[in-house]
Each structure stands twice: as C-alpha cells, then as structure tokens.
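A.B. asks: need a structure here:
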Amino acid sequence: MSAGTASAAQIEFVDMIIEHLTDQGTMDPSLLYEPPFTDLAPTGPGQVFDEDRVTRLVSRIR
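C.D. replies: A predicted model of the protein is given here:
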C-alpha cells in the first residue's frame, strides 16, 4: 500500500485484514474471498487491487 494513493475501498479492505489479524493472530488468504471481505469486494481482492498487489498482499498474509 505504500506506493501511490489508495482508494477508500482499498483502505477499508486493508483495515479489515488488520482487524482480523489483530483478533485472530493469523489469517488464511482464502478468507479474502469470503464475508466480510466479499461484502466490500464481492469477487475478491482483485476487485479493489491490481493483480500484483493481490499477490503481494497474499504473500504478506502468509
């Protein structure tokens, strides 16, 4: 997220990830394709991020 300007949807999506990690300690990247994430991006993170950022996001979650 450090490169460029993030959209409101991107910020909200990342905030949801941070909240999950804070509550649970870990996160399976497959959860990005389930509620509550799909409430914001019904088709998954690719709806709010480009492919490269989705790849980097998933690798950081792991």
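A.B. asks: From here on, just use CA atoms for contacts and neighbour counts.
C.D. replies: OK.
A.B. asks: Residue 10 and residue 57: what is the separation?
C.D. replies: 11 Å (CA to CA, to the nearest Å).
A.B. asks: How about residue 12?
C.D. replies: In terms of CA to CA, residue 12 sits 14 Å off from residue 57.
A.B. asks: To compare against the first, here's the next sequence to fold:
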Amino acid sequence: MQVIRTIFRDDHEMFRTTVRRFLERECTPRQPEWDKAGKVDRETWLKAGREGGQPHRGRG
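C.D. replies: Reported below is the predicted structural model:
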C-alpha cells in the first residue's frame, strides 16, 4: 500500500525527483570511494551546485 503525500506541491515533487536522480547517477557509484577518502570529491560537490542542489547561501 502506497501512502499518498498531500503536503507537497508539484514543484516539491519535481525537486525530489531531480535530487533522487542526481544521487543515483552521480553519488551512489562513488560512495565507496568517498567512504575510503572520508570526503566527497570536489567535482561532484561543484556539479551538485551547478544542478541546483546547493540552493542556500550565507552563514549557518
């Protein structure tokens, strides 16, 4: 049985889909590498920003 979410608007669902696809495509394959290095590589971090995955600016 699937729960129908009513608190999200269409733009929220589009954002969730975009993030999920980015994670599947760019992050999941690199997870073992990052675990070993103890950090996310710079290129993936910058790519997330270019694709809108880091919308908050400023402190805290």
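A.B. asks: now what about the TM-score between them?
C.D. replies: With the length set by TM-score structural alignment, normalised by the length of the second structure, the two chains reach a TM-score of 0.39; 36 aligned residues with a CA RMSD of 3.2 Å.
A.B. asks: what about residue 12 and residue 57 of the first structure, which has more around it?
C.D. replies: Between residue 12 of the first structure and residue 57, residue 57 has the larger neighbour count (other CA atoms under 10 Å), namely 17 against 14.
A.B. asks: Helix or strand: which one has that one?
C.D. replies: Using DSSP states H and E, residue 57 of the first structure maps to helix 51-61.
A.B. asks: next one: residue 14 of the first structure
C.D. replies: helix 8-24.
A.B. asks: If you count neighbours, what's buried in that helix?
C.D. replies: The neighbour-count check on helix 8-24 of the first structure (16 or more other CA atoms under 10 Å) flags 10, 13, 16-17 as buried.
A.B. asks: Good, wrapping up.
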